[in-house]
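A.B. asks: Mind looking at a prediction? Sequence and model below.
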Amino acid sequence: MRTQEYDQPTNARLVPKPQPMPAAECVPPSASRRGRRRLRPVAGLTALLLLPPSAGLSARALGWDGPMPLPQLLAFLPWFLVPGWIALAVAVLARRPLLSGWALAVLGTTAWFLQPYGPAVTTPSGEPRAQIRVLSANLEFGNATGGLLDVLRRERPHLVSVQECDRRCAEALNTPGLRRAYPHRVIRGNEPAEGSALLSVYPLSEVGQIPGQLSMPSAVADVAGVPVRVHVVHPMPPRLGSMDAWERDLDAVRRAAERRGTARTIVAGDFNASQDHAAFRAILDTGLRDAARGLGHSRTPTWPAATAPLLGVQIDHVLLSERLTPVGARFLDLPGTDHRAVLTDVQVR
């Protein structure tokens, strides 16, 4: 008969011997966890990056330009993507869901507002009555007068809207050669920022002016028997001390656009506003179309010229009414000015 030996009674439960705790569980938190802890204060600071774009996007959604610095923020709305992406990256690494959601909201809203404002261009069938070339140029206190003269000789535009035309500019435009090339003109004001000019190869009538702190002349050009009203636009910039004037001037442009009736109208100049400003969109809502937007250049920067086209904002525009169709748009660099000129080819129908 075989015997069995047990270390403990047969009715006792077999209890496993305690094992030592693995070394990995005895060490401090992992490097990734330590990294997340280090990122928490950084995430808090990163949230501050989202405050300016959030304020700008809220104003954009409400259709309100607001006080300073909201108009300045709105001018650079596409760059809201930069703090949005930075905040999202930090929030994901730090595992901060609220910050992640905030960053995603900023990115999504910015992407929505990046869409061009206004209708695209459709070219009607049939031959146009005429095709004209329109130039708008801000000379920065007249410093780019020489560059403007070169462009006039090279590109030969038919209608020219000039802003910040000082005494030097006015004298240059009145030389015999320029008078032969542009026998019809309206020159108002001669102070460095105030002065503006409208040059035309076509006869001008009904000369007037949009009320504003800076000169904004207007006239009706006879283009191949078709009357085309042309407005030179240059409102005050949205700066400390001139915010009210900026809003009043742009509203005066809007009222002038509303009064056009059925007349073909061109509104060209330095608007000191982009499509992200409610005051500028109100002008477009009268039925005018931005030529650059219609040709796929709605956010090509025109200011400041030193950093354009990589960085900047489009505040120089050529707006067209019905029966005026843009078929070409270019942005020209003029030495001596912080603005790029806008050259647009337009069919008159």
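C.D. replies: Perfect, thanks for sending it. Keep in mind that what you see is a predicted model, and the values were worked out from it rather than measured. Numbers count the residues shown, from 1 in each chain.
A.B. asks: Could you use CA atoms for every contact and neighbour count after this?
C.D. replies: Noted.
A.B. asks: any idea how far residue 206 is from residue 173?
C.D. replies: Note on residue 206: its distance to residue 173, by Cα to Cα, to the nearest Å, is 21 Å.
A.B. asks: more neighbours, these two?
C.D. replies: More neighbours surround residue 173 than the other of residue 206 and residue 173, with 22 against 10 (other Cα atoms under 10 Å).
A.B. asks: burial measure for the residue nearest to that one when sequence neighbours are not counted, as a count.
C.D. replies: Spatial nearest neighbour of residue 173, excluding adjacent residues (Cα to Cα, 6 or more residues apart in numbering): residue 179 at 7.2 Å. Other residues near residue 179 number 15, with proximity taken as other Cα under 10 Å.
A.B. asks: What is the helix or strand that contains residue 179 packed up against?
C.D. replies: Secondary-structure assignment from DSSP states H and E places residue 179 in helix 176-181. The helices and strands touching helix 176-181, judged by 3 or more Cα pairs under 8 Å, 6 or more residues apart in numbering; DSSP states H and E, number zero.
A.B. asks: Give me the contacts around that helix.
C.D. replies: If you take Cα atoms under 8 Å, 6 or more residues apart in numbering as the criterion, helix 176-181 is touched by 172, 173, 201.
A.B. asks: here comes the other one, which I'd like you to weigh against the first:
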Amino acid sequence: MSVLLWVLLLPFAGWAGLRLTGWDLGLYWIQLVAFTPLVAAASPVVPVAALLMRRWPVAAAGALVVAVLAAGVLPRALAEGNPAAAGPELRVMSTNLAVGAAPAGEIAGLVRRLNPDVLTIQELTPDAVASLKKAGLDELLPHRATKPAKGPWGSGIYARFPLRAGSVIEYGNFRQAEAVVEVPGGPEVYVASVHPCAPRFDYKVWCWAQGLRALPAAEPRGVLRVLAGDFNATLDHGALRRLLGTGYRDAADVTGQGLAPTWPAKGWKPIPGVTLDHVLADPRIAVRAYSTHLVSMTDHRTLFAHLVLP
């Protein structure tokens, strides 16, 4: 029986070890590691069984594996403190249009209800730009930096305040729009609409990694930065954890909602939900609130974060 318990423990131990190293080991591990919270939830089964059978070495090793997985996952369900920011507020909304399929009227309606100052859009097509304008988005958020494209590659940034369009981060045809938003009475804020390649195939792994690596690091003494969008990565992927290691704070994680799934949205593929979409804020920015919202015809939930600038 001890041999069987060791065999059952081995996959959990291997998972914990790989996750701990932060090594994005090839296509299949990149896809699987997104489900680490589910694996962490299942991991106590082996050590509990070992305890009941009085197999003490297996129980001890299993408890260590559980501790490693729990340390990586559980903090996301606990709210964190905030820096002492007392400047202007900045409301950020982000949505993936699923190759422009999401109804423009719903997006505009959500903008009216949530009242964001900045909206980042992924999978923005030329037709979607026209539909959003017809739905009144240009009146609600009159300033924009858009890089639309046919297919899933376009993105854009709409803002209530003036902005300066930046260059575009482009790998594997995916265009991640950048802009600097001029917040009235406050500092300028760099914003990126994040959308690296989805690591669906072997040949996509390179552009996924490069697209994440190309995102600017947080600079605590430089311009304020906010990255919002579909990262195609969870907080268990090494590439995203390294970006967070530069100082960014994940809005969902800060508010204790870091385990709330954003993909696939309700009614889509029968896959356990994972958290691929994020709002990352400069370490000097406080996160007052965070929420996700369903929009029809898209497989991603829309994000909303209420930020306070220093």
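C.D. replies: Okay, I see it. Note that this is a predicted model, so its numbers are computed, not measured.
A.B. asks: related to what we said a few turns ago, aligned to the residue nearest to residue 173 of the first structure, what sits in the second structure?
C.D. replies: The alignment partner of residue 179 of the first structure in the second structure, by TM-score structural alignment, is residue 138.
A.B. asks: if I look at its match, how far off is residue 309 of the second structure?
C.D. replies: To residue 309 of the second structure, residue 138 of the second structure is 25 Å away according to Cα to Cα.
A.B. asks: do residue 158 of the second structure as well
C.D. replies: 19 Å.
A.B. asks: between these two, which one's more packed in?
C.D. replies: residue 158 (26 against 23).
A.B. asks: Help me confirm that that one comes into contact with residue 124.
C.D. replies: No. Residue 158 of the second structure is beyond contact range of residue 124, at 11.7 Å (criterion: Cα atoms under 8 Å).
A.B. asks: Mind jotting down where the strands sit in the stretch 1-150 of the first structure?
C.D. replies: With DSSP state E, counting those that start in this stretch, the ranges of strands along the stretch 1-150 of the first structure come out as 130-138.
A.B. asks: Residue 254 of the second structure corresponds to which position in the first structure?
C.D. replies: Taking TM-score structural alignment, residue 254 of the second structure has residue 294 as its aligned residue in the first structure.
A.B. asks: Would you confirm that that match contacts residue 288?
C.D. replies: No. Using Cα under 8 Å, residue 294 of the first structure is not in contact with residue 288, being 11.1 Å away.
A.B. asks: What lines up with residue 275 of the second structure in the first structure?
C.D. replies: Mapped onto the first structure by TM-score structural alignment, residue 275 of the second structure lines up with residue 314.
A.B. asks: Can you give me the neighbour number for that match?
C.D. replies: Residue 314 of the first structure - counted by other Cα under 10 Å - has 26 other residues nearby.
A.B. asks: now it: how far from residue 122 of the first structure?
C.D. replies: Here the criterion is Cα to Cα. By it, residue 314 of the first structure lies 22 Å from residue 122 of the first structure.
A.B. asks: One more: residue 318 of the first structure?
C.D. replies: As defined by Cα to Cα, residue 318 of the first structure lies at a distance of 17 Å from residue 122 of the first structure.
A.B. asks: Trace residue 167 of the first structure over to the second structure, please.
C.D. replies: In the second structure, residue 167 of the first structure lines up with residue 126, judged by TM-score structural alignment.
A.B. asks: helices or strands up against the helix or strand where residue 332 of the first structure lies?
C.D. replies: Secondary structure from DSSP H and E places residue 332 of the first structure in strand 324-333. Where contact means 3+ Cα pairs under 8 Å, 6+ apart, strand 324-333 of the first structure is packed against helix 291-294, strand 340-348.
A.B. asks: what's the distance between it and the middle of its chain?
C.D. replies: 17 Å (Cα atoms, centre = their mean, to the nearest Å).
A.B. asks: What residues in the second structure pair up with that strand?
C.D. replies: Matched against the second structure by TM-score structural alignment, strand 324-333 of the first structure falls on residues 285-294.
A.B. asks: Please identify the buried residues of that stretch?
C.D. replies: Using 16 or more other Cα atoms under 10 Å as the test for burial, stretch 285-294 of the second structure gives 285, 286, 287, 290, 291, 292, 294.
A.B. asks: ok, now stretch 210-222 of the first structure?
C.D. replies: 210, 211, 212, 214, 215, 216, 217, 218, 219, 220, 221, 222.
A.B. asks: Not including adjacent chain positions, what is the nearest residue to the first one?
C.D. replies: Meaning residue 210 of the first structure. residue 216 (5.4 Å).
A.B. asks: List the residues that contact that neighbour.
C.D. replies: Counting by Cα under 8 Å, 6+ apart, residue 216 of the first structure touches 188, 196, 209, 210, 231, 232, 233, 234.
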